[in-house]
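**Q** pasted the sequence and its predicted model underneath.
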Amino acid sequence: MGVNSTALQLHLDSDTLEGRFCDFAVEEFACASLVALTAQDLAMILKCNRSANSSGSTPIWKLLLSKTSHVLNESLDLLTNMMFDPRNPAASIILDAIGEVRLNSFPDTYVNDPDFINIWFNHRLRPFLPAVSPDFLSCLTTKDFTCNTYQEIVQTLSHVKPNMSIIVQTAVLTRFIKPFLTRNDTADPGCLSGSNSSTEWLMDNVGPFSQYLLLQEILQLNQEFNPLEALSLLTSLQRVQLLLLQLPTLPEQNVIINTLFDHLTASPEEQKKIPEFLALLHEHLEAGFNRNFSCSAYKTLFARLDLALVEVPLNVASFITHNKVKLSALIPTDVLQFIASNQTSVM
């Protein structure tokens, strides 16, 4: 069935479309003559909150944006300060179409220009990025970004992350971040050389999307990564994994436990994370990871829990006391006797 753009064309020719841009389907615009369309007009078309049935397809939007290419950049500039609802099905489709019409047509030298990346990703594309599609992200990994321009994109995606669904957030990680950092055909594979610390590397190259990585995966992306140096960026689960992993690159468990508790008790914000950390630790030990926990580590853990009791708020101290009982059930008998004798001697 063909598309009838007659009614729309009459409004376009008579300049009477004001306030009615969302009344016409994307297909009607794509099939009309759009020579007289202004940047403001195109911006209004892009802003329409269309339903799934009227959101159009990537080929249709690509046709529409190709016909309005002369005002596309200016139109996107007008939308810089807004943020599209990622639930709007048209948002990801429009972004895919812009990628095909604009980004795929730029020479490779442009993607190595931080100013170009900043203009396009931090300004013109930013309103659409909360709805970024897996296909768009996969396409990005084929570009010859330098580490600097790659990091510019990661920072922009990090800023709009709160507006993304969890599905989109994990897609950013699996479709863009991990594929780029594991490429071996770049000048600096893994973007390791430009970072002065593990904290800086994780912030610059993975950003807040690191919350969806296992600690083992972070270490695979950067074999020089020092988890103890970047504790402030690790989730409670990653901290538990750090404690239970048995890797030659990590310090012994006693060192890890002491460093962890130094960090966990250092500030009120970190003290609030102790209950979640202990709950996850108990869950992992109960699931069988206790065979990765040495007798000495149990002793050090309980000693640090006792010290923490006088450093944390009452509600956290109560949780620690409760979890000490639960953890005790998982401790080998000889270690439990040692801890009991130590507590008796202190009393």
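**A** Yep, that arrived.

**Q** use CA for all of it now, contacts and neighbours both
**A** Will do.

**Q** and the residue nearest to residue 75 when sequence neighbours are not counted, how many neighbours does it have?
**A** Nearest non-adjacent residue to residue 75, counting by Cα to Cα, 6 or more residues apart in numbering: residue 39, 4.4 Å away. Here the number of neighbours of residue 39 (other Cα atoms under 10 Å) works out to 20.

**Q** how near is residue 39 to residue 73?
**A** Here the distance between residue 39 and residue 73 works out to 8 Å (Cα to Cα, to the nearest Å).

**Q** residues shared between the contacts of those two?
**A** Between them, residue 39 and residue 73 share no contacting residue under Cα atoms under 8 Å, 6 or more residues apart in numbering.

**Q** and the residue nearest to residue 75, how close does it get to residue 71?
**A** To residue 71, residue 39 is 5 Å away according to Cα to Cα.

**Q** check which helix or strand covers residue 200.
**A** Using DSSP states H and E, residue 200 sits in helix 198-205.

**Q** another structure for you, compare them:
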Amino acid sequence: MISFSLPACSSFKAVTLSSNELAALLACKLSGSVIYSKDIWKLFFQTFAVSLDGALDIFSGMKVTLTRPDPDVLDALGEVKVNNFSATQLTDAAFITTSFQIRLRPFLSLVSTDFLFSLSSKNFSCQTYEIVVDALSRQTSLMEEVQKEAIVNNFIYPFLSRNDLSDPKCATNMTSISNWLEKNFGNFSAYATLTELQNLNGNFSSFGSLDLLSPTQVAELTLSFGALNSTSQMIRVFNRLETGDAFTNVDVFLTALTSQGTVNITPSVRDFMMNQTFKIISVQFPEFETSTWSSWFTGNLIPLLPSITSEMLTITISNISCTNYEVM
């Protein structure tokens, strides 16, 4: 018998537990306020290994409120379960689906760097790798931004970059670049850099991929492709930015663009960019707070301000208070 203090679950202290009992004990522990180390969790899962798969199946269908999310739970399951998957199991689509989309699903929003690094070294087939990516994608609404970035940096990119895969970069049988991106990155493509995408798929080196890129990636493509000197290319850039939330897209795009330091823009291109940007942001002027005025007119718009017109200034001033005028 192990020492695993669960006062509210004292009726389940027997060494041998059924899957139902183990699922109930797990639910009780995870809804409590006590945090246990990864080593304690490993000992717990190893002690009840016979009932563990069944318990995880049952637990995945339970409604449990995690009062204090504990990443050590998933790390322990990774060491006890995932690290012991056989070579055959790692390429078995049905097995990986059950493991990641059912048994581990309740814990995937807690992914840690260690868990992801471990996954990247597993000999998944491209099919089973895509199943894991899909399982993680289904939990994005519960993840922190730093976790989403870590999934790309510590799992997706390292795995796809491996030279020992039977299908390098998992590119075979993909019908299009968008199909490849969806299957291999899931909901995490926006967290990759353009350079990473280009390293994995050369099709991202052209403007043909523009519609698939995040605003930050569009800024990277703009800088690397010379679009700041081409009005025709900049028209395509803004067509992409105006798809969806244009205000946020342009904000993110210009933030990424100006973060690179001084940018040289051909005057005709700058005129176009200022005109399009002003159309997008001016409708939001009545909602601007002091910090918003400052971030735009002392930050994002700096490279474009030489192209501001008297008409734009008139519209701007008519929407601004004296206090906000002073911060511009």
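**A** Perfect, thanks for sending it. Computed from a predicted model, the values in this text were never measured in an experiment.

**Q** before we move on, back to that, trace the residue nearest to residue 75 of structure 1 over to structure 2, please.
**A** Alignment note (TM-score structural alignment): residue 39 of structure 1 maps to residue 19 of structure 2.

**Q** correct me, but its match touches residue 52?
**A** Yes. If you go by Cα atoms under 8 Å, residue 19 of structure 2 and residue 52 touch, sitting 6.6 Å apart.

**Q** if we can go back for a sec, who's in contact with the residue nearest to residue 75 of structure 1?
**A** 71-72, 74-75.

**Q** that one and residue 258 of structure 1, how far apart?
**A** 60 Å.

**Q** middle-most residue in structure 2, spatially?
**A** Nearest residue to the geometric centre of structure 2 (Cα atoms, centre = their mean): residue 148, 3.1 Å.

**Q** map it onto structure 1.
**A** Checking TM-score structural alignment: residue 148 of structure 2 goes with residue 169.

**Q** same thing with residue 138 of structure 2?
**A** In structure 1, the residue matched to residue 138 of structure 2 (TM-score structural alignment) is residue 159.

**Q** give me the neighbour count for its match.
**A** By other Cα under 10 Å, the residues close to residue 159 of structure 1 number 16.

**Q** which SSE is it in?
**A** In this assignment (DSSP H and E), residue 159 of structure 1 forms part of helix 147-160.

**Q** helix or strand next in line after that helix, which one?
**A** Elements were assigned by DSSP H and E; along the chain past helix 147-160 of structure 1, the next helix or strand is helix 166-171.

**Q** average distance between that next one and structure 2?
**A** Taken over the aligned residues, the distance from helix 166-171 of structure 1 to structure 2 averages 2.3 Å (mean Cα distance after the TM-score superposition for structure 1).

**Q** what are the buried residues along that helix?
**A** Under the neighbour-count criterion of 16 or more other Cα atoms under 10 Å, helix 166-171 of structure 1 has 168-171 buried.

**Q** which residue in structure 2 aligns with residue 75 of structure 1?
**A** Match for residue 75 of structure 1 (TM-score structural alignment): residue 55.

**Q** likewise for residue 222 of structure 1?
**A** Here residue 222 of structure 1 is matched to residue 201 in structure 2, going by TM-score structural alignment.

**Q** for residue 296 of structure 1, give its distance to residue 252 of structure 1.
**A** For residue 296 of structure 1 relative to residue 252 of structure 1 (Cα to Cα), the value is 10 Å.

**Q** so which residues make contact with stretch 160-179 of structure 2?
**A** Applying Cα under 8 Å, 6+ apart, the contact partners of stretch 160-179 of structure 2 are 123, 125-126, 180, 184, 200-201, 203, 209, 212.

**Q** mind putting those in TSV, distance to residue 272 of structure 2 and neighbour count included?
**A** As requested, these are arranged in TSV below (distance: Cα to Cα, whole Å; neighbours: other Cα atoms under 10 Å):
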residue	distance to residue 272 of structure 2	neighbour count
123	50	20
125	47	18
126	44	23
180	33	18
184	36	25
200	33	17
201	31	16
203	27	14
209	22	14
212	23	17
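
**Q** buried residues of the longest helix along structure 2, list them for me.
**A** For structure 2, the longest helix by residue count, based on DSSP state H, is helix 267-282. Within helix 267-282 of structure 2, the residues that count as buried by 16+ other Cα under 10 Å are 269-275, 277-278, 280-282.

**Q** same check on stretch 186-197 of structure 1?
**A** Buried residues in stretch 186-197 of structure 1, defined by neighbour count with 16+ other Cα under 10 Å: 189-192.

**Q** now, among these, which is nearest to residue 44 of structure 1?
**A** Using Cα to Cα, residue 191 is the member of these that lies nearest residue 44 of structure 1, at 40.0 Å.

**Q** what lines up with the closest one in structure 2?
**A** So, by TM-score structural alignment, residue 191 of structure 1 is matched to residue 170.

**Q** separation between its match and residue 325 of structure 2?
**A** Noted for residue 170 of structure 2: a distance of 53 Å to residue 325 of structure 2, by Cα to Cα.

**Q** please give the element, helix or strand, for residue 85 of structure 1.
**A** Here residue 85 of structure 1, judged by DSSP H and E, is contained in no helix and no strand.

**Q** residue 73 of structure 1 now?
**A** For residue 73 of structure 1, the host element (DSSP H and E) is helix 69-78.
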